[in-house]
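[1] output the structure for:
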Amino acid sequence: MSANSPSSPAGQGAERHLPGHIAAALARAGGSGDSAGQEWEGRDLSGEGNPLHNFDNDNGLIDENLRAAFDGLIAGSGGEQQVHAALAGARVYIAVVAQLADGGMGEHGFAEDKEADMALVTLNAPDGRKALPVFSSVDNLQAWHPEARPVAVYAPRAALSAVSEDAQMLVLDPGADFTFVLRRPGMWALARQQEWIPSYLSEDLAAVVAEQASDEEALASIQIAPGRGVGTRTAAGASVAGGGSGPELRLEFTFRPGTDEAAARECVSRIHARLSANQDFAENVDSLEVALKAGPSADPGTRA
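    As a prediction, this is how the structure comes out:
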């Protein structure tokens, strides 16, 4: 029996809460203190090392470490984890555009002119989720949206902005020769400035999956692997083993000989429900697909 199920967000149907580190950082944003809780009042921000001047000499080009990580991913010598590590220290650009605010009545009863606010640009992914576009260079941003203004930020700050906008993904360089999607778990880790291990490479998640499946007698084995949606392509059509929007994780179920299709699907349903309720799994898996297999001596009549 061999079948692929449609992809779905991991933990779909259950309310997903922000990790505490991110919620705390968002709560501090725009307050009277910095991200370390130190008050701004009375501090001298004019000297060397002031973070406001980090990009004074910015040339608008891609960060060299990020370029190397992209090159490695495209060449097959690196992976998504290396791109994430490069982003942790990279300057990127977010796109903002002018947006007219509503006018009002002045004190003498005359209509006042509308004012222009700057709005952050967001996208809708094919599955309907919100995504924040970010850009590795000014040229890539302007080629994508000529009227957008580039705002230089460190990538972890862009990830935090994405979370505050309820976005589920960062889309790096949409419309460029190579577009890289950082899915929700990687985006959250970047916002927290923590190392990220993709779910399909995580030994801890493999142990969680094995534990949740340990009492299923019909199941011979269960393995994790990259989902079909992890890979993507360059604009020229070259296959790249990373940077796709998902499905991210593939669960491969192998059943004992003689297991019929109904019993196999009931087993999958039980395990999926347990994993969806597991906090570690729900936080670290963005989207999921399932493959069902039968043992080598199974009755051919059970194949689907």
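[2] from now on I want contacts and neighbour counts done on CA atoms only, so please keep to that.
    Noted.
[3] count of neighbours near I197?
    18 (other CA atoms under 10 Å).
[4] contact partners for it?
    Each residue near I197 by CA atoms under 8 Å, 6 or more residues apart in numbering is listed here: Q81, G186.
[5] and it, that's in a strand?
    No. I197 is assigned coil when assessed by DSSP: H, G, I helix; E, B strand; the rest coil, not a strand.
[6] now show me the structure for the sequence below, then we'll compare the two:
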Amino acid sequence: MTEYPPSVTEHLEPASARRPAVPGRPAADEVEDSGGRPWRDRVLTSTGFDDDEGAEDRTLVAALTTPTTDAALVAVVAGSRLLVAVVAEPGAVEVGPEGLAHDASVDMALVVLTAADGTRALPAFTSVQALAAWDATARPVPVTAARAAQAAVTEGCESIVLDVGSARETALRPSMVWALAQQRDWRPAHDDPFVARSVERAVASEQDITGHGVEDGEPAAHGILRVVLTLRPGLTGEEVREIATRVGERLAADGELRARVDGLAFVLR
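    Just a heads-up that it's a prediction; the model follows:
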């Protein structure tokens, strides 16, 4: 796995600037992978885009560059081909008779962005040109949006960042990544019937809750679900905290709910 600091927080250097050359290192096509297979004339498994020339998808680019709703953006992404970046990484290093180090094996690694707090994101691109502008040494691999999202989930990435480092850089939040990975439509949490039912189940046993609802939290359109609880008058502060804690724990235990909500806030009335 090759990790970069994310461009949303700091300038990204190309991968070549982060991998200093080793004296005597052979070219990639002169070495073998960790299984002993030579890289020369290697044929990679098809991803279903054998005739793809790496051109940008105009519909996707338009969705990234013009105002639209989050739901519309995710719908366009879901039907698009994306390019993920892979780079050659040295495996074991051996020292030859002349004392020069060289790679005994080379592996292909998916590029992942890592923030200072450890948060991870998968970069994906609309075109070969967009990828090359970010890192000319990375190799593009065309995949469906679903496969890119599934890779992101597998690699522990919370988000997918499209066209990193460009004017149209756009981050897909965790709930969007999960929707793409599960190949289902994405909806804002406050407008998602599944979320509404989950909240209803979480409050059903609380006799001191006389009403509830869900709203878009703040800042708006950032995936925050605001759960509004109307409580019976006369409760003590401790009783209110206990109610909020129980409801919050039930919601947190719902894995599917967590995949559909990017953040949670309570309003008690």
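[7] TM-score for this pair?
    Once superposed, chain against chain, the TM-score is 0.69 (TM-score structural alignment, normalised by the length of structure 2); 223 aligned residues with a CA RMSD of 3.1 Å.
[8] which residues in the stretch 1-150 of structure 2 form strands?
    If DSSP state E, counting those that start in this stretch is used as the criterion, the strands of the stretch 1-150 of structure 2 fall at 2-4, 81-90, 93-95, 101-103, 106-114, 120-125, 139-144.
[9] do the stretch 151-300 of structure 1 as well
    According to DSSP E, counting those that start in this stretch, the strands that the stretch 151-300 of structure 1 contains are 169-172, 180-182, 219-226, 232-233, 239-240, 249-255, 287-294.
[10] nearest to I224 of structure 2, of the strands of the stretch 1-150 of structure 2?
    Closest to I224 of structure 2 of the strands of the stretch 1-150 of structure 2, according to CA to CA: strand 120-125, at 19.2 Å.
[11] how much does the closest one stray from structure 1?
    Taken over the aligned residues, the distance from strand 120-125 of structure 2 to structure 1 averages 1.4 Å (mean CA distance after the TM-score superposition for structure 1).
[12] including mean neighbour count and distance to P198 of structure 1, could the strands of the stretch 151-300 of structure 1 go into a markdown table?
    Compiled in a markdown table, the strands of the stretch 151-300 of structure 1 are given as follows (neighbours: other CA atoms under 10 Å; distance: least, CA to CA, whole Å):
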| stretch | mean neighbour count | distance to P198 of structure 1 |
| --- | --- | --- |
| strand 169-172 | 25 | 14 |
| strand 180-182 | 25 | 10 |
| strand 219-226 | 18 | 9 |
| strand 232-233 | 20 | 16 |
| strand 239-240 | 16 | 16 |
| strand 249-255 | 23 | 9 |
| strand 287-294 | 22 | 12 |
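[13] now mean neighbour count and distance to A167 of structure 2 too, for the strands of the stretch 1-150 of structure 2, in TSV please.
    Formatted as TSV, those follow (neighbours: other CA under 10 Å; distance: least, CA to CA, whole Å):
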stretch	mean neighbour count	distance to A167 of structure 2
strand 2-4	17	19
strand 81-90	22	17
strand 93-95	13	39
strand 101-103	19	37
strand 106-114	21	18
strand 120-125	27	13
strand 139-144	21	20
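[14] against L201 of structure 1, how distant is A125 of structure 1?
    Computed with CA to CA, to the nearest Å, the distance linking A125 of structure 1 and L201 of structure 1 is 25 Å.
[15] same check, this time on A69 of structure 1
    Taking CA to CA, one finds A69 of structure 1 at 18 Å from L201 of structure 1.
[16] repeat for I22 of structure 1
    I22 of structure 1 is 24 Å from L201 of structure 1, by CA to CA.
[17] any idea how far the most centrally placed residue in structure 1 lies from N284 of structure 1?
    With distances taken as CA atoms, centre = their mean, the residue of structure 1 nearest its centroid is R183 (1.9 Å). Note on R183 of structure 1: its distance to N284 of structure 1, by CA to CA, is 10 Å.
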